[in-house]
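Asks: Predicted coordinates and the sequence they were generated for:
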Amino acid sequence: MFQSPSSVVLSTQSITPLPSDLRSGLIVASVFGFISSFTSLGLFLLLAYRFIRWRQKHQRFPNQFLFLILNLAFADIQQSLAFLLNVQWLGSNGIFIGNNTCFAQGWFVSTGDLASGVWCLAIGVHTFADLILNFRLSAGKFVAAVASLWTFIYACAVIGIAMHPKDYYVRAGAWCWVNQQYDHERLYLHYLWIFIAEFSVVIIYATMFVLLHYRIRTHAISTAESSHARRAAKYMVIYPIVYVFCTLPLASMRMASMSHDPLTFTALTAAGAIITSNGWLDVLLYTLTRRVLLLSNADADSALDEKRGLDTFAFRPDYGWGTTTTITALKIKKGGSSYHHTHHPSKSSRSGSRAMTRLGSRQGSEEELWRHHHHQRGGAGVEGPGVTKETVVQVRSEPMELTEFAGMGYMKEIERTSSFDSAQEEKLPPLARIE
């Protein structure tokens, strides 16, 4: 494939027709831009809907992790839109400066790239404070912090435009962005903060990884939660890898161009396709590792805002680790009078609880307990006032890793039954507890 000379790549003027290597690269970048736009917008709309519904129902601020991911999705939308606009250049067979499309693309590149880095870092800092320091901002301070970060992101773009209103966004190689003549603006209003975000994200997640493993080894984390903590630690390796992988190639090339190192359209568009993939990779990453926040039933989960620390890394959207036991009904009738009690689901997050079901036990199994005593009076065979107890127990278990049973040496199913006569019935509490 023909490689365009570096002088053509570095020119800030319009270019038409598109060189073959530039056209091919823009097609690839546009495809990944479309994928990221579609997935990021879908995640944003889902989270926004859940955010509004949950707040309307419970009248308080939802989970802060959830809100941070919502902001990250909005940042990824802006970043992916910048590269989706390459479709315009493909359709017109040229990149033209001084029009609205060029300005919009330059704006979305500036705000989207920076916002993606800022919110990846914000999620890392929030996770560290919550998981390691057990600290979380109040709702008011949290909202103020979010507003401050968006103000900073847009201020960096506005300052550059205010300094150079006529030619700030021009052709910058393979698409429109900050004029290469303004190296200081590129550095201090954009790439400096991206490099800070990259470095900080790596340090924060590496520190959390080390501290989590230290707490596991020193038994600062309970045995029941150690497997969950190990899984969370593995995820913490992925977050910085994905962000650095997506942003470092293009940032390095742009910094090299400031030293007048030669660039090619192929290299630039390949780096553009990688950085715009940040959107769909974020959607995939957070959907898989924070499913309990993103996919749980927010309308039913009144404690969504209370999920913290390791709880936010759970796989299951409906329930946590271990065995879930639901007692759906209990009716006791004695001496002609009766009362009814309904117990809501109780969730155990400890794999080491006293009541365990065998690995691979059937989901949604139901056990009906029925007891009936008949008493006779006066030897006439007349049935007197009796005691009737009916309990419907629904047991649900989820698969667990064998490491969660390490040191136990065996697994078994425990079935607890009890019997009592009518005299002992008076001592029973309204609701028997199954452990």
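Replies: Yes, it's here.
Asks: CA atoms for contacts and neighbours, from now on please.
Replies: Will do.
Asks: Show me the residue sitting in the middle of the protein in space.
Replies: Taking CA atoms, centre = their mean as the criterion, Tyr286 is the residue nearest the geometric centre of the chain, at 3.4 Å.
Asks: what comes into contact with the helix or strand hosting that residue?
Replies: When elements are assigned from DSSP states H and E, Tyr286 belongs to helix 278-289. For helix 278-289, contacts defined as CA atoms under 8 Å, 6 or more residues apart in numbering pick out 35-37, 39-40, 43, 69, 73, 76-77, 79-80, 235, 239, 242-243, 246-247, 294-295, 313-315.
Asks: Let me know the secondary structure of His340.
Replies: strand (DSSP: H, G, I helix; E, B strand; the rest coil).
Asks: Which residue is the nearest non-sequential neighbour of it?
Replies: Lys331 (4.8 Å; CA to CA, 6 or more residues apart in numbering).
Asks: ok, the one you found touching Lys389?
Replies: Yes - between Lys331 and Lys389 a contact is recorded at 5.7 Å, counting by CA atoms under 8 Å.
Asks: between those two, who's got more neighbours?
Replies: Set Lys331 next to Lys389 and count neighbours by other CA atoms under 10 Å: Lys331 wins out with 17 against 14.
Asks: Report the contact partners of the more buried one.
Replies: Listed by CA under 8 Å, 6+ apart, the contact set of Lys331 reads Ser338, Tyr339, His340, His341, Thr388, Lys389, Glu390, Thr391.
Asks: Comparison target, given below:
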Amino acid sequence: MSVPFSTYQPAPTHLTVDRHGLLIVAGAASLSLFATLFLLLYVTVLSIVSKQKPGCTWASARLVFMQTSFGPIFLNLVFADMLLAIGLMHNFINFNERGAVTASITCTSQGVLIQLADVASALLNLLIAIETFIILSNGPMLSWYTQFSTVGIWMLSCCFAVLGFLSFSSLELHSFYNWNGAWCWISPDYLTYQITFHNVWIWLAATGLIALYGTLFSRIRTHYKGEGHILRRSSIVLPPSSPSTISSLSGSQSNTSKASKRQRVGSKGLRVVARTMLVYPISFVAYSIPLTVISLIENYRRSTLSPVVALVLSTLFALRGAIDVLAFGMTRNVFILRTPAAPAYDEEQLTPTSPHSIRNQGRFPWILTNLKI
């Protein structure tokens, strides 16, 4: 016999409601929602300005990354983070109702949004890492691969979000999505489904990010050290050389001096790119893995390890939208703080002057665009 959502109240567990914690998590989610909406509006405005004024380099330079094969994946990532922020902002409703309303429509919708968006965001992060690794490993650019992979990620995430709800919501136990500490999510009574529908994919994404970006970090700093021109196919923006370096190199026109110029510019740029490779896995692991591990332990032991630590990790998790926007926006030149001057003396030009000029530069067009710190 099933129990109606409106009348069933489960027995109290260790997952008690901290009303102040609800506001903190919801406030952090509001910042993520603002960041994701700002980025989408920002890109829209840049696109309009770029089309109306084709000669406006201010707008076109910031759109180069968005016009690569990474652009659609990144926009899907931002959309997933936006859904996650909306789901976490349900805590405002829980606060007004003096606690979570278990087995309710509000709780269920929050659980579905968090489950859907968290898995999708993690796998989209992994997809960006895979494509980055392929391109910088001299592999081919497969636009169809990224398109089908993106669609597949959303389909898989939707299945994980609704299958459990449709299968278990009518049992005598409380709803599949129920209060889980700081928000509504898969009930602790379904620990196996927490692992198979969610945790495994988060751990898979984290492992992939660490392995792929760690390999690129090591390879860039060692195997490709001093060979900045090898990144030409990826159109990576490198820091400008100092005036003294430029003046000292521009005097000689011999092949040896030109090779030296390329090496000195490339070596500095590769160090920048290598450091950038660590930004993405560090940020993802920071806002995902500790919370996942602690939640799993608490649900298994039915006891709270540390309410303060749980609140801090939950707040960091709620900020993931803002973190992703800043991480990619700053390192991929979506938000340009300074634009390195292109060295006019180097025929191995690393920075395209416009998105249109890149299309004719060979097999590997503007892929890992405008990486900088």
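Replies: Everything's here; your move. Worth saying up front: this structure is predicted, and the values here are computed from it rather than measured.
Asks: what does the helix holding Tyr286 of the first structure correspond to over in the second structure?
Replies: Aligned by TM-score structural alignment, helix 278-289 of the first structure falls on residues 320-331 of the second structure.
Asks: average gap between the matching stretch and the first structure?
Replies: Superposing on the first structure and averaging over aligned pairs (mean CA distance after the TM-score superposition for the first structure), stretch 320-331 of the second structure comes out at 1.0 Å.
Asks: Same question for stretch 209-221 of the second structure.
Replies: Mean deviation for stretch 209-221 of the second structure: 0.6 Å (mean CA distance after the TM-score superposition for the first structure).
Asks: How far away from the center of its chain is that stretch?
Replies: 17 Å (CA atoms, centre = their mean, to the nearest Å).
Asks: now do stretch 98-107 of the first structure
Replies: 32 Å.
Asks: What residues sit buried inside that stretch?
Replies: Along stretch 98-107 of the first structure, these residues count as buried under the neighbour rule (16 or more other CA atoms under 10 Å): Gly98, Thr101, Cys102, Phe103, Ala104, Gln105, Gly106, Trp107.
Asks: which two from the residues you listed end up farthest apart in space?
Replies: Gly98 and Trp107 (13.2 Å; CA to CA).
Asks: residues touching the equivalent of Gly111 of the second structure over in the first structure, list them.
Replies: Matched by TM-score structural alignment, Gly111 of the second structure corresponds to Gly106 in the first structure. By CA under 8 Å, 6+ apart, the contact list for Gly106 of the first structure reads Ala82, Tyr169, Val170, Cys176, Trp177, Val178.
Asks: follow-up on the earlier one: looking at the contacts of Lys331 of the first structure, which is nearest Ser257 of the first structure?
Replies: His341 (72.8 Å).
Asks: and the closest one, how many neighbours does it have?
Replies: For His341 of the first structure, using other CA under 10 Å, the count is 12.
Asks: what's downstream of the longest helix belonging to the second structure, the next helix or strand?
Replies: Once the second structure is assigned using DSSP state H, the helix that runs over the most residues is helix 19-52. Sequence-wise, the next helix or strand downstream of helix 19-52 of the second structure (DSSP H and E) is helix 57-63.
Asks: Provide the aligned range in the first structure for that following helix.
Replies: Helix 57-63 of the second structure maps onto no residues of the first structure, going by TM-score structural alignment.
Asks: likewise stretch 151-166 of the second structure?
Replies: Using TM-score structural alignment, stretch 151-166 of the second structure pairs with 147-162 in the first structure.
Asks: mean distance, the matching stretch to its aligned residues in the second structure?
Replies: Average distance between stretch 147-162 of the first structure and its aligned residues in the second structure, after superposition and using mean CA distance after the TM-score superposition for the first structure, equals 1.3 Å.
Asks: Mind listing what's buried along that stretch?
Replies: Across stretch 147-162 of the first structure, burial judged by 16+ other CA under 10 Å covers Trp150, Ile153, Tyr154, Cys156, Ala157, Val158, Gly160, Ile161.
Asks: again, but for stretch 35-50 of the second structure
Replies: Under the neighbour-count criterion of 16+ other CA under 10 Å, stretch 35-50 of the second structure has Ala35, Thr36, Leu39, Val43, Leu46, Ser47, Val49, Ser50 buried.
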